[in-house]
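*Asks:* curious how this folds, go ahead:
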Amino acid sequence: MKKTRPERRQGAAVVRGDLVPESTHDQRLLDRRGPADWLHMDPWRVLRIQAEFVEGFGQLAELPQAVTVFGSARTPADTPEYEMGVELGRKLAGAGYAVITGGGPGCMEAANRGTAEAGGVSVGLGIELPFEQSMNEYVDLGIEFRYFFVRKTMFVKYSCGFVTLPGGFGTLDELFEALTLVQTGKVTSFPVVLMGTGFWGGLLDWIKTTLVETGKISPRDVDLIHLTDDVDEAVKIIVDADRRHGRQRDEERRATANAVGDAE
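*Replies:* The predicted structure follows:
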């Protein structure tokens, strides 16, 4: 049997065998243990981080309006959750949206697959991990990142909404970061949809009771989250929010133009 060599993606590069390092770029960036040589290395890391931002902005700047879909990499292809992801990707593409995922297997693959099969633009934003996770075959445009925070910026900057399929820690991280950005007004007119009432219902109940009742969030913050099992409803929530945001932009442009005309 042919022995499989270890492999890791590092940004635009792929390394194999003895060239695979023991840690990732994120681990080394965040690790303050050991000698003080990091004092001399971190300024140089800024240039690499800058390069990742430039690459991401350059590749994604001309995307059509897009929706980011999150979900577990561990979802098997023969499950209802996977089928939901395929249908979601297909219908988002039918509504004219590109679909952005983390580019991996499971729910991410499902959304990319539905989008690609419907003729839409299917995007994957991958990340260097200690355990290898390849870019799924349904991605039309794939970008590899070394740093999570750069990748997260791309998810938000180039999307008009998030749809979250069932997932684990990574999905929860992305979900609550999106909710925090909306709650604090860092992004506006940005719907967040949870797909799967059986999976997410307990979490939403805890948010409505424990968080609201102890004053950790306000009751209106719960309205930032939309929970459904219906793919058509999820797409409609995205489309309606996008149209409202478009009307607001048009009104702001007209108001600006009128103000300039009055000044002249």
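
*Asks:* can we go C-alpha only for contacts and neighbour counts from here?
*Replies:* Noted.

*Asks:* longest helix in this protein, by residue count?
*Replies:* helix 231-263 (DSSP state H).

*Asks:* elements contacting that one?
*Replies:* helix 80-94, strand 192-195 (3 or more CA pairs under 8 Å, 6 or more residues apart in numbering; DSSP states H and E).

*Asks:* for my notes, please list these in TSV and give mean neighbour count for each entry.
*Replies:* Putting these into TSV (neighbours: other CA atoms under 10 Å) gives the following:
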stretch	mean neighbour count
helix 80-94	23
strand 192-195	24
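
*Asks:* in TSV, list the ones you listed along with distance to residue 157.
*Replies:* Formatted as TSV, these follow (distance: least, CA to CA, whole Å):
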stretch	distance to residue 157
helix 80-94	18
strand 192-195	14
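
*Asks:* out of these, which comes closest to residue 145?
*Replies:* helix 80-94 (22.9 Å; CA to CA).

*Asks:* element containing the residue nearest the centre of the chain?
*Replies:* By CA atoms, centre = their mean, the mean C-alpha position of the chain lies nearest to residue 155, the distance being 4.0 Å. According to DSSP states H and E, residue 155 maps onto helix 148-157.

*Asks:* repeat that for residue 100.
*Replies:* Going by DSSP H and E, residue 100 is in strand 98-101.

*Asks:* on that earlier part again, ok, the residue nearest to the centre of the chain to residue 235 distance?
*Replies:* 18 Å (CA to CA, to the nearest Å).

*Asks:* likewise for residue 17?
*Replies:* For residue 17, the distance to residue 235 - CA to CA - is 44 Å.

*Asks:* can you check residue 19 too?
*Replies:* For residue 19 relative to residue 235 (CA to CA), the value is 44 Å.

*Asks:* next, the structure of the following sequence, for comparison with the previous one:
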Amino acid sequence: MAPNITPSPDKRKLRGPMLLRTEGDQESTYDQRLFELGSDHDWLHADPWRILRIQGEFVAGFDALAGLPKAVCVFGSARIKEGEPWYEAGVEVGRKLVAADYAVITGGGPGLMEAPNRGAYEADGLSVGLGIELPHEQGLNDWVDLGLNFRYFFARKTMFLKYSEAFVCLPGGFGTLDELFEMLVMVQTKKVNNFPIVLLGTEFWAGLVDWIRGRLVDDGMISPGDTDLFLLTDSVDEAVEHIVEHHKNLRENLKKGQY
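*Replies:* Purely as a prediction, here's the structure:
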């Protein structure tokens, strides 16, 4: 009889779409190798094959997510631990989005990605995780029903944009800020529909919002109305109600031909 051994989670690693057992962090990622300079790659021959790999990521993403119901994407820090207040708030976000008939999409990792996935899963909703290959972070969390792992950030971002109808930003670091401003730019420039964006946590986001209003607006870098592209709140209920009401108004305007 085989011994009853539980694999160590810290030795499981995603390499693109593959889950492998490894001895530690990898030295580089596909994204890094794509953009690095001064390498010894034979670019004339390597890049055409890389294009096929990139194309494959888009095809796999479109194929897996094509039947996804209406969904809200939730962003947030990977560093928040279970039991911390923001983790519990993330679980509540996932649960209440499911109660409002939305699927929940996250980056699929730990912390404030895991929490909304967990809330959605525990509420019997659809919990989606779109992971990314990183040299130092683990793979998809255990609360994901439908998971994909990407080698390239830009392919993953396309899936967030294409298959989400609203975006909620919990507190986070550079990755969350990158995703927030990506969504703001796409909505501002009308590359996507005017989908609602919510910043959850007034104390956390206040400094950034004050800078946007006091610097970007006052200096004419953005229009005053651009600050209406997002809602700042501490209330999960208000966040979900804002998304629901926004979509209701959008549907009514579409019927009237006013969009």
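
*Asks:* picking that back up, residue 19 and residue 235 of structure 1: which is more packed in?
*Replies:* residue 235 (21 against 11; other CA atoms under 10 Å).

*Asks:* just give me the match in structure 2 for that one.
*Replies:* When structure 2 is aligned by TM-score structural alignment, residue 235 of structure 1 is paired with residue 240.

*Asks:* neighbours around the closest residue to residue 179 of structure 2 other than its chain neighbours, how many?
*Replies:* Nearest residue to residue 179 of structure 2, sequence neighbours excluded (CA to CA, 6 or more residues apart in numbering): residue 75, at 7.5 Å. When neighbours are counted by other CA under 10 Å, residue 75 of structure 2 registers 26.

*Asks:* swap in the one 5 residues further on?
*Replies:* Counted by other CA under 10 Å, the residues lying close to residue 80 of structure 2 total 19.

*Asks:* what do we get in structure 1 for residue 151 of structure 2?
*Replies:* Using TM-score structural alignment, residue 151 of structure 2 pairs with residue 146 in structure 1.

*Asks:* which residues are in contact with that match?
*Replies:* The contact partners of residue 146 of structure 1, taken as CA atoms under 8 Å, 6 or more residues apart in numbering, are 10-11, 24-26, 52, 127-128.

*Asks:* repeat for residue 109 of structure 2
*Replies:* 78, 129, 131, 138-141.

*Asks:* what's the matching residue for residue 247 of structure 1 over in structure 2?
*Replies:* Counting by TM-score structural alignment, residue 247 of structure 1 corresponds to residue 252 in structure 2.

*Asks:* distance of the alignment partner in structure 1 of residue 202 of structure 2 from residue 75 of structure 1?
*Replies:* Aligning on TM-score structural alignment places residue 202 of structure 2 opposite residue 197 in structure 1. Noted for residue 197 of structure 1: a distance of 17 Å to residue 75 of structure 1, by CA to CA.

*Asks:* so residue 125 of structure 1 sits in a strand?
*Replies:* Yes - assessed with DSSP: H, G, I helix; E, B strand; the rest coil, residue 125 of structure 1 lies in a strand.

*Asks:* quick one: residues contacting it.
*Replies:* Residue 125 of structure 1 makes contact with 100-103, 142-145, 151 under the criterion CA under 8 Å, 6+ apart.

*Asks:* could you identify the most distant pair in the residues you listed?
*Replies:* It's 100 and 145 that sit farthest apart of the contacts of residue 125 of structure 1, by CA to CA, at 14.2 Å.

*Asks:* which one's more surrounded, the two?
*Replies:* More neighbours surround residue 100 than the other of residue 100 of structure 1 and residue 145, with 29 against 25 (other CA under 10 Å).

*Asks:* how about the equivalent of the more buried one over in structure 2, what does it touch?
*Replies:* Aligning on TM-score structural alignment places residue 100 of structure 1 opposite residue 105 in structure 2. When contacts are counted by CA under 8 Å, 6+ apart, residue 105 of structure 2 touches 71-74, 117, 127-130, 160, 164.

*Asks:* how much does the strand holding residue 100 of structure 1 stray from structure 2?
*Replies:* When structure 2 is overlaid, strand 98-101 of structure 1 sits 0.1 Å from its aligned residues on average, using mean CA distance after the TM-score superposition for structure 1.

*Asks:* next SSE after that strand?
*Replies:* For strand 98-101 of structure 1, the following helix or strand on the C-terminal side (DSSP H and E) is helix 107-117.

*Asks:* secondary structure class for residue 13 of structure 2?
*Replies:* strand.

*Asks:* now do the contacts for it.
*Replies:* Residue 13 of structure 2 neighbours (CA under 8 Å, 6+ apart): 19-22, 138-139.

*Asks:* could you do residue 229 of structure 2 as well?
*Replies:* 184, 187-188, 196-197.

*Asks:* aligned partner of residue 224 of structure 2 in structure 1?
*Replies:* Under TM-score structural alignment, residue 224 of structure 2 pairs with residue 219 in structure 1.

*Asks:* skip the chain neighbours and tell me the closest residue to its match.
*Replies:* residue 212 (5.9 Å).

*Asks:* secondary structure element for the one you found, which one?
*Replies:* helix 212-213.

*Asks:* with structure 2 superposed, average distance for that helix?
*Replies:* Mean for helix 212-213 of structure 1 is 1.0 Å (mean CA distance after the TM-score superposition for structure 1).

*Asks:* for the longest helix of structure 1, buried residues please.
*Replies:* If you call a residue buried by 16 or more other CA atoms under 10 Å, then helix 231-263 of structure 1 has these buried ones: 231, 234-235, 237-239, 241-242, 245.

*Asks:* can you add distance to residue 43 of structure 1 and give the residues you listed back as JSON lines?
*Replies:* Shown next, in JSON lines, are the buried residues of helix 231-263 of structure 1 (distance: CA to CA, whole Å):
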{"residue": "231", "distance to residue 43 of structure 1": "46"}
{"residue": "234", "distance to residue 43 of structure 1": "44"}
{"residue": "235", "distance to residue 43 of structure 1": "43"}
{"residue": "237", "distance to residue 43 of structure 1": "43"}
{"residue": "238", "distance to residue 43 of structure 1": "40"}
{"residue": "239", "distance to residue 43 of structure 1": "43"}
{"residue": "241", "distance to residue 43 of structure 1": "41"}
{"residue": "242", "distance to residue 43 of structure 1": "40"}
{"residue": "245", "distance to residue 43 of structure 1": "39"}
